[in-house]
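>>> Quick one, what's the 3D model for this:
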Amino acid sequence: MTVRRLTVQNYRNIASADIVPDAGVTVFAGDNAQGKTNLLEAIYLCCTGRSHRTARERELIRSGENVARVCVRADSRLGERTVEIALSTSERRRVKVDGAPIAKSGELMGCVTGVLFAPEGLRIVQDGPAERRRFIDMELSQLKPSYYYALQRYARALKQRGELLRAGAQGELLDAWDGQLVSAGQEIIAARRDYIARLSAYASEIHASISGKREALDVQYAPSTDEERFASQLFAAREGDLRRMVTSVGPHRDDLRLLIGGEDARAFGSQGQQRTAAISLKLSELHVMRDETGEWPVLLLDDVMSELDPARREQLIRRLEGVQVVLTCTDASDLAGAPIAKLYAIRAGQALCVEGKP
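The predicted model follows:
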């Protein structure tokens, strides 16, 4: 997958931008708050349909404007793909894939694949289980639209079951929603188990490489239940769930264990170790996506290099060969040794190509 063009209009602080990334490494350089991250976010929005920074679409529309537009054109092994998203202050977003409007968000998944690592990515390690579930769900949804729809079915059943629990309902009505919860939940659990097993194998090798083999990362799936026992455990928990008015069993309570040297990375890892673990997970996503789709996704790196020591930075750069990378930095000296093919200077929401062909 290669992003060939990004066009942006009235997106955050960017009035208009037309970016032609290189198939290798493209850099957005500039001071903070100039718009570098906004351009990465725009690409990721076209990959996933979501911003990694906010759930409020109004924040994505330039101040004083009513409509923002983002368009990504990419080449894949299946041909050219185009994703266009229009955000409005007064109506629902409009999304087109290859020029045709889509009705469901799931139809966007997998059209343009991308992996993003931003400062917020440390939440995977530092925050609670909800952040790690979000990480798994976002990447699996890109790979398998069927997983995205299973998440939607599960969320709907979980909400309905919660309302019934709060109303004190029992009997056939609760049985019916339990059945839907189990059906969708079993699909989610199976997909997560397979994905994390593949992710873990890559993450261990990548983390060892970046850390100079000084650290060992172990990634483990920690499910609330499994496919075979979900139905029976949900039924057994019903009485307690009615008392507490909350569903206590299911994939909405899953977690991902991240161990460095056998110790919990969240509790005992240093900032540098946690960052390396998070980056290793993101690079592992690249490999799993390539295995699944037959091509590398685009890698989006937001101010990553400046936070790494020189040795880890060098190891990371070595692992970027063959992958389209779009990254941001404030100081190009942080990228010494990186094979930069194109450099854009970003200032006050404007992008100027200063190195490579515009």
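
>>> from here on, contacts and neighbour counts on C-alpha atoms
Will do.

>>> a helix runs through Thr37, doesn't it?
Yes: under DSSP: H, G, I helix; E, B strand; the rest coil, Thr37 sits within a helix.

>>> Isn't it up against Cys329?
No: Thr37 lies out of contact with Cys329 (CA atoms under 8 Å); the separation is 9.5 Å.

>>> what residues are shared contacts of these two?
Common neighbours of Thr37 and Cys329, using CA atoms under 8 Å, 6 or more residues apart in numbering, are Asp302.

>>> and this one, so I can compare the two:
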Amino acid sequence: MTIHVLKGLNFRRFEAFHLECHPHFNVVIGPNGAGKTSLLEAIYVLSRGKSFRTTRRHRLWRHGADAFSLRAELSDPLGRRLKLKLDADAQGLNVRLQDEPIRVLSAISPLLPVQLLDPRETPLVAGSPRDRRRFLDWGLFHVEPRFHHHWQMYERALGQRNAALRAAASESVLIGWEKTMVTHGEVLDQMRRAYLTELMPLMDTYREKLACTASLECRYQPGWPRERSFAESIHSHRARDRLQGFCSIGPHRADIDIRIDGIAAAHHLSRGEEKRWTYAFLLAQIAYMKHKTDREPIVLIDDPVSELDEQHWARLSELLTSLPAQQFITLIDSRYVPRTADYGVFHVEQEPASRMV
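Below you'll find the predicted structure:
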């Protein structure tokens, strides 16, 4: 999918913006605080119906406004032109594709897949287990058609079992929800394991290109003791879960134990090293999606130069310009724009974004 035109009204600090986008490389230049990241955020909101910066929708509309609107003119891999509209106010979201209402937001993400390359917002190495589960699940959502069904069924059963635990429900009620959790949870576990295994060769390729020379080991942790099945584990934890009022094991507690030279990565890397390792993971994920589906996401890259020296920025920028995906990248200075790229440039000052001529 390619974005040709991006427009917004009353989004963040912009009264209005209108961008005619380059099909490959788009650079947004401006000082800190001018609103560069907000333009990336607008694309993210169009794709997922939510922001990567806040969970409070009212913070997305301009001061003094009570709603915002986003519009995008797109083309799919077959060249068909599409119009996507999103309007948001205190009552909720209204999303339309070709003027037809979209009732389920998850229907938009496959149409407009977006990958955010920002280690601050996707802290795979030093972040929480939840961040690493999101990494796995985003990748699976876009390459494995069965994934979303099993994930939805598991999450529903998990919520119902937690409610039953808090209500001191009978054993038979808990067992019923546990059976559903095990059925779908084991499939999720198998998918995640296989995905991580297949991703690792690509990860090795990109870490070498980004001069991440230390050894890497990624151990998938399923969210329950390895020596027991999920069914055995959830049964043995039932009494403890009753006391706690929530389910303490399962795929919703899974993680990736990332070790660099045998040491937990979160305790081993500088900020710059952490950033390069995270980029390696995310670029590998994009390459894997292309390999499996012959599609690639729209890539959003916020301030990639910070905490990278010139040599490492040169390596990263070379990889970015070689990506087949459409990209939107923010920079504070035009001297960092890769000279080998064919690109469009937008300047953001204290006024709405405008295309540099």
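
>>> before we move on, what SS does Glu351 of structure 2 have?
Judged by three-state DSSP, the three-state class of Glu351 of structure 2 is coil.

>>> The closest residue to it other than its chain neighbours and Ser38 of structure 2: what is the separation?
Distances taken as CA to CA, 6 or more residues apart in numbering place Phe14 nearest to Glu351 of structure 2, at 7.6 Å, with adjacent residues excluded. Distance of Phe14 of structure 2 to Ser38 of structure 2, given as CA to CA, to the nearest Å: 9 Å.

>>> same deal with Phe68 of structure 2?
Look at Phe68 of structure 2 and Ser38 of structure 2: by CA to CA, they are 13 Å apart.

>>> Looking at those two, which is more packed in?
A count of neighbours by other CA atoms under 10 Å puts Phe68 above the other of Phe68 of structure 2 and Ser38, at 23 against 18.

>>> Would you confirm that the more buried one contacts Arg13?
No: taking CA under 8 Å as the definition, Phe68 of structure 2 is not a contact partner of Arg13, at 11.0 Å.

>>> Between the two, which contacts overlap?
Common neighbours of Phe68 of structure 2 and Arg13, using CA under 8 Å, 6+ apart, are 61-62.

>>> How many residues are close by Leu174 of structure 1?
Per other CA under 10 Å, the neighbour tally for Leu174 of structure 1 reads 18.

>>> Same question for Gly337 of structure 1.
11.

>>> list the contacts for it?
314, 317.

>>> likewise Leu116 of structure 1?
44, 282, 299-302.

>>> again, 6 Å this time
Contacts for Leu116 of structure 1 (CA atoms under 6 Å, 6 or more residues apart in numbering) come out as 300-301.

>>> for the stretch 151-300 of structure 1, what spans make up the strands?
Listed in chain order, the strands of the stretch 151-300 of structure 1 (DSSP state E, counting those that start in this stretch) span 217-222, 255-260, 263-264, 298-302.

>>> Mean distance between the first one and structure 2 after superposition?
Plainly put, strand 217-222 of structure 1 ends up 2.9 Å away from its match in structure 2 on average once the two are laid over each other (mean CA distance after the TM-score superposition for structure 1).

>>> One more: the third one?
Mean deviation of strand 263-264 of structure 1 from its aligned counterpart in structure 2 after superposition (mean CA distance after the TM-score superposition for structure 1): 1.8 Å.

>>> thinking again about what came up before, of the strands of the stretch 151-300 of structure 1, which is nearest Val112 of structure 1?
Of all the strands of the stretch 151-300 of structure 1, it is strand 298-302 that lies closest to Val112 of structure 1, at 8.5 Å by CA to CA.

>>> Need the residues that contact the helix or strand following the closest one.
Later in the chain than strand 298-302 of structure 1, the nearest helix or strand by DSSP states H and E is helix 310-318. Here helix 310-318 of structure 1 makes contact (CA under 6 Å, 6+ apart) with Ile210.

>>> What range does helix 310-318 of structure 1 cover in structure 2?
The counterpart of helix 310-318 of structure 1 in structure 2, counting by TM-score structural alignment, spans residues 310-318.

>>> mean per-residue distance, that stretch to structure 1?
Compared with structure 1 after fitting, stretch 310-318 of structure 2 has a mean deviation of 1.5 Å; criterion: mean CA distance after the TM-score superposition for structure 1.

>>> With stretch 153-160 of structure 2 instead?
Looks like 2.3 Å for stretch 153-160 of structure 2 (mean CA distance after the TM-score superposition for structure 1).

>>> which residues touch that stretch?
Contact with stretch 153-160 of structure 2 is made by 177, 181, 184, as judged by CA under 6 Å, 6+ apart.

>>> Which members of those residues are positioned in helices?
Members of those lying in helices (criterion: DSSP state H): 177, 181, 184.

>>> Return the closest of these with respect to Val357 of structure 2.
Closest to Val357 of structure 2, out of all of these and judged by CA to CA, is His184, at 53.4 Å.

>>> Spell out the residue ranges of the helices in the stretch 101-250 of structure 1.
Assigned by DSSP state H, counting those that start in this stretch, the stretch 101-250 of structure 1 shows helices spanning 123-126, 129-143, 145-167, 172-210, 230-236, 238-244.

>>> And those helices: which comes nearest Glu321 of structure 1?
Among the helices of the stretch 101-250 of structure 1, helix 172-210 comes nearest to Glu321 of structure 1, with 13.9 Å by CA to CA.

>>> helices and strands around that closest one, which ones?
For helix 172-210 of structure 1, the packing partners by 3 or more CA pairs under 6 Å, 6 or more residues apart in numbering; DSSP states H and E come out as helix 145-167, helix 271-293.

>>> After superposing, tell me the mean distance of that helix to structure 2.
Once the two models are superposed, helix 172-210 of structure 1 sits on average 1.8 Å from its counterpart in structure 2 (mean CA distance after the TM-score superposition for structure 1).
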